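[1] mind folding the following:
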Amino acid sequence: MIFEKQGDIGVVYLNEPTKMNALSMALKRELLNTLYTIQQQDIKILVITGNGKGFCAGGDLIAMQEVYDALAIKESMEISKQIVQQLRTLPQLTISVVNGFAAGAGFSLALSTDFAIAEEQAKFVIAFKNVGLIPDLGLHYHLQKALGSRIAKEWVYEGKILTALEAQNYQFVNKVVAKNHGLEHALKLAEELLAGPIEAYKASKRIFNELEDAQLKQVMETENLVQVILRGESEHKECLKQFLQNKKVKT
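    Got it, this is the predicted structure:
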């Protein structure tokens, strides 16, 4: 994890670029600890992005190949839930910069911030079906809210891939910008917010999020319970094996 402070603005980079910033246990722990630390810092806006060519590739496929350990998976899912909750309850305003693939849990992570900026080459992928799992980190909640249950189910079943512009059309992101200019635009947005009544903005963040938090928390708890069970199923293991084989052939 890389953290940079620029006056009242902090920037966090997910920093496992060779894995497209997939959410390994180590990366998740580091991100959560960083967010706890930031809560106490004298910054007013936090920007989160990915180091390298991707924002976040979602779950850690290497960890998924390990021997099934329900307690370890439950712990990992709980950390994921805490990351989302911490982003939503931070006193600072948050901006995600999606600079490449936001797949699976990476899509969910981008939706956990107050604002989202996507570079034009970004892709948002509901990739869970590829490995025989369900959406998590609250993605069921966000999809149903944006699309209604019928279309949300369709997207989950087909493994929908959205371009940056499509994501903007469905209001998953606020703005689409040119490649390699996402951070620049996020910092500009941060400066504009800082020029306004920032304490009032932060109060509105709390109120808006409190309207959603009870339902979102329940959704994440259910997702986590189901995900732990599915990780032990033969269907998941076969889907994961087939996905990795196809990926190896393509590369």
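[2] C-alpha from now on. contacts and neighbour counts both.
    Noted.
[3] could you pull out the strands for this structure?
    For the chain, applying DSSP state E gives strands covering 2-6, 9-14, 45-50, 93-98, 101-103, 115-119, 123-125, 161-163, 175-177.
[4] now show me the structure for the sequence below, then we'll compare the two:
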Amino acid sequence: MNTMQETSFGQDVLNVERVGDVWTFTLGRPDKLNALNADIVDALLHAVTRADAEKAKVMVFRGAGKGFCAGFDLSGFEAQSEGDLVLRFVRIEMLLQAVAATRAMTIALAHGKVFGAGVDLVAVCKRRIAAPETTFRMPGLKFGLVLGTRRFGEIVGKEAARETLENVSSFDAERATQMGFLSQILPQEAWQEVVDQASSTAALLTDQARSDLYRVLGPVHEDADLAALTRSAARFGIKDRLRSYLAK
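    Just a heads-up that it's a prediction; the model follows:
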């Protein structure tokens, strides 16, 4: 077993563990509910790219502490320019696209509260597992951000996605399973069995065959997704919209 600490700007933000062809990425900001600041997004993007280059067969995403991921980290946004904020959102979309494009089988293991871009990270994975107490919420449209919307709609259907996103509704693991968003609800002590099974399943196909399968079943909309996200984030007044959202 190889364990590596991915660091960025002097902060430990991501734990990377490699066991054979299985790479596990554990978000490491538990004091911030693993909210996605620039450091953790860059570390994840670097780690996913590296794992893909080294022909990982399985990639596992999970969070340390009480929850999987609280979404975009809004702390300190007042000190950033609107351009800086737009770039941060673009980098998250680039991360999601990197996960979507990998030939590896991807697994999200979610627990606790999962918000915004954290839900998008779950959505982009091929297998989506959550502990029974997990809750999800996607508030991005409250501040005019279109991130991960198409992916969510492709999983749960356009009508269910529209209703959930329009009403900024929270939904629990049971509802997520009913919508088809989650593959399974399992307690955390059973998660290793899922990873072991995924490793066995991934070995049944060559890397090329798995890559071809994923490409055929998951049509690529990279340019359209990036354009939609950038257009929504770059619209004048993103900081005002964030202020209004936080004030409510």
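[5] what does the TM-score come to for these two?
    After superposition, the two chains reach a TM-score of 0.84 (TM-score structural alignment, normalised by the length of structure 2), with 234 aligned residues with a Cα RMSD of 2.2 Å.
[6] dump the strands of structure 1 to TSV, plus mean neighbour count and distance to Lys81 of structure 1.
    Output for the strands of structure 1, formatted as TSV (neighbours: other Cα atoms under 10 Å; distance: least, Cα to Cα, whole Å):
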stretch	mean neighbour count	distance to Lys81 of structure 1
strand 2-6	12	21
strand 9-14	21	17
strand 45-50	26	17
strand 93-98	27	17
strand 101-103	27	17
strand 115-119	26	19
strand 123-125	24	19
strand 161-163	17	23
strand 175-177	21	26
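[7] which of these sits closest to Glu210 of structure 1?
    Glu210 of structure 1 lies closest, by Cα to Cα, to one member of those: strand 93-98, at 14.7 Å.
[8] onto which residues of structure 2 does that closest one map?
    Under TM-score structural alignment, the counterpart of strand 93-98 of structure 1 in structure 2 spans residues 105-110.
[9] give me the contacts around the matching stretch.
    57-63, 67-68, 99, 121-122, 125-131, 134, 191, 195, 198, 202 (Cα atoms under 8 Å, 6 or more residues apart in numbering).
[10] could you do stretch 140-152 of structure 2 as well?
    Residues outside stretch 140-152 of structure 2 that contact it (Cα under 8 Å, 6+ apart) are 93, 116-117, 120, 123-124, 161, 165-166, 168, 181, 225, 228-229, 232-233, 238, 241-242, 244-245.
[11] buried subset of those?
    Among the contacts of stretch 140-152 of structure 2, those classed as buried by 16 or more other Cα atoms under 10 Å are 93, 116-117, 120, 123-124, 161, 165, 181, 225, 228-229, 232-233, 238, 242.
[12] biggest helix in structure 1 by residues?
    If you go by DSSP state H, structure 1 has its longest helix at helix 198-231.
[13] again with structure 2
    helix 82-101.
[14] now that helix on structure 1. Mean distance?
    Superposed on structure 1, helix 82-101 of structure 2 shows a mean distance of 1.3 Å to its aligned residues (mean Cα distance after the TM-score superposition for structure 1).
[15] got the angle between that helix and strand 105-110?
    120 degrees (axes from the mean of the first three to the mean of the last three Cα atoms, to 10 degrees).
[16] off-centre distance for helix 82-101 of structure 2?
    Its chain's C-alpha centre and that of helix 82-101 of structure 2 lie 11 Å apart, by Cα atoms, centre = their mean, to the nearest Å.
[17] now the angle between strand 58-63 and that helix, please.
    Using the same axes, to 10 degrees: helix 82-101 of structure 2 against strand 58-63 is 140 degrees.
[18] pull out the buried positions in helix 82-101 of structure 2.
    Quick answer for helix 82-101 of structure 2 (16+ other Cα under 10 Å): 82, 85-101.
[19] what residue is smack in the middle of structure 2?
    Computing the C-alpha centroid of structure 2 and ranking residues by Cα atoms, centre = their mean puts Leu121 first, at 1.0 Å.
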